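Asks: I'd like to go over a predicted model; first the sequence, then the structure.
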Amino acid sequence: MAFTGEKGAIKTGENSITKMENWKLSIKANEVDTTSFDSDGWEETEVTTKSWEVSMEGTFNKADTTGQKAVMAALVSGENLPIKLYVDKTAEKEDFSGNIKITGLDIDTTVKDKLKISIKAKGNGKLNGLDD
């Protein structure tokens, strides 16, 4: 059975960010080279800090005063924005959550298409949901 994304959702606090069509979560672990003379010619590494980023896209919704507007306000203020990412919006608990800093926002207006919004954010602190 294949899973599909039509039940996904994005929330900031308890408010949905409306009209969104996709979200992407990228998680990265930083490596430190620990290769030594004792490594017998093989590279060795240790994982140190981790980071995460989120990107989201959808239809621009000027009427969404608690979702898309909150994202814009967080970009302007530089404040943390709590985020909850759902694979299935009917689930009791989100799949991933944490605080983000909004790092980019694009609104695309095209004559023959809907208004689009693209949001980029960087995780600020721990990403919850990986060890549940």
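Replies: Nice, I can see it. Numbering: from 1, shown residues only.
Asks: CA atoms for contacts and neighbours, from now on please.
Replies: OK.
Asks: Show me the strands in the protein, by range?
Replies: Secondary structure of the chain (DSSP state E): strands at 9-12, 15-16, 20-33, 45-59, 81-86, 96-108, 116-123.
Asks: In addition, the following structure is provided for comparison:
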Amino acid sequence: MAIAGKGGSVYIGTNKVAEIDQWSVDFKADTKETTNFDSNGWKEFIQTINEWSGKIEGNFKPTDTTGQAALITAFMNGTTVSVEFRIDSTKKITGTAYLESIGLEAKVDDKQTFKADFRGTGQPTVTLT
């Protein structure tokens, strides 16, 4: 059964980031080839080091001092944030991350938007129950 995205949210520490309307988290693993004479003509690999990253996007709200403004401050200072990507009230992905980029966009005929890209540092916690 599919899960509606409307239950999602993003938190920095204990503070909800205001007006976010989409987020994504990506996990990636490095692999190293281990092919040898016993591989029967097929390449073989092992998984080595993992990493994760995330992105958020939504409406720009400069008065969100503990959310969007806090992310901008963390980016400017080069400090990590504790970020929580919530699928719903119990399912979430939590970790420590640096901000790789912050984006603000304003168009004359559209809303102003905010986006941020995270690079995880260390292993995240995935809670799917």
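Replies: In hand now; what should we look at? Given the structure is predicted, the values throughout are model-derived calculations rather than measurements.
Asks: which one of the strands of the first structure lies closest to Gly129 of the first structure?
Replies: strand 96-108 (4.6 Å; C-alpha to C-alpha).
Asks: what's that closest one aligned against in the second structure?
Replies: Using TM-score structural alignment, strand 96-108 of the first structure corresponds to residues 93-105 of the second structure.
Asks: buried residues in the matching stretch?
Replies: Ile93, Thr94, Gly95, Thr96, Ala97, Tyr98, Leu99, Ile102 (16 or more other C-alpha atoms under 10 Å).
Asks: Can you convert the strands of the first structure into a markdown table and add a column each for distance to Phe3 of the first structure?
Replies: Below are the strands of the first structure laid out as a markdown table (distance: least, C-alpha to C-alpha, whole Å):
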| stretch | distance to Phe3 of the first structure |
| --- | --- |
| strand 9-12 | 15 |
| strand 15-16 | 22 |
| strand 20-33 | 14 |
| strand 45-59 | 19 |
| strand 81-86 | 13 |
| strand 96-108 | 17 |
| strand 116-123 | 24 |
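Asks: Can you name the residues that contact the residue most central in space within the second structure?
Replies: Nearest to the geometric centre of the second structure sits Gly54, at 1.9 Å (C-alpha atoms, centre = their mean). By C-alpha atoms under 8 Å, 6 or more residues apart in numbering, the residues touching Gly54 of the second structure are Trp23, Ser24, Val25, Asp26, Asp117, Phe118, Arg119, Gly120.
Asks: Please repeat the previous calculation with a cut-off of 7 Å.
Replies: Ser24, Val25, Asp26, Asp117, Phe118, Arg119 (C-alpha atoms under 7 Å, 6 or more residues apart in numbering).
Asks: Tell me the counterpart of the last one in the first structure.
Replies: What it means is Arg119 of the second structure. So, by TM-score structural alignment, Arg119 of the second structure is matched to Lys122.
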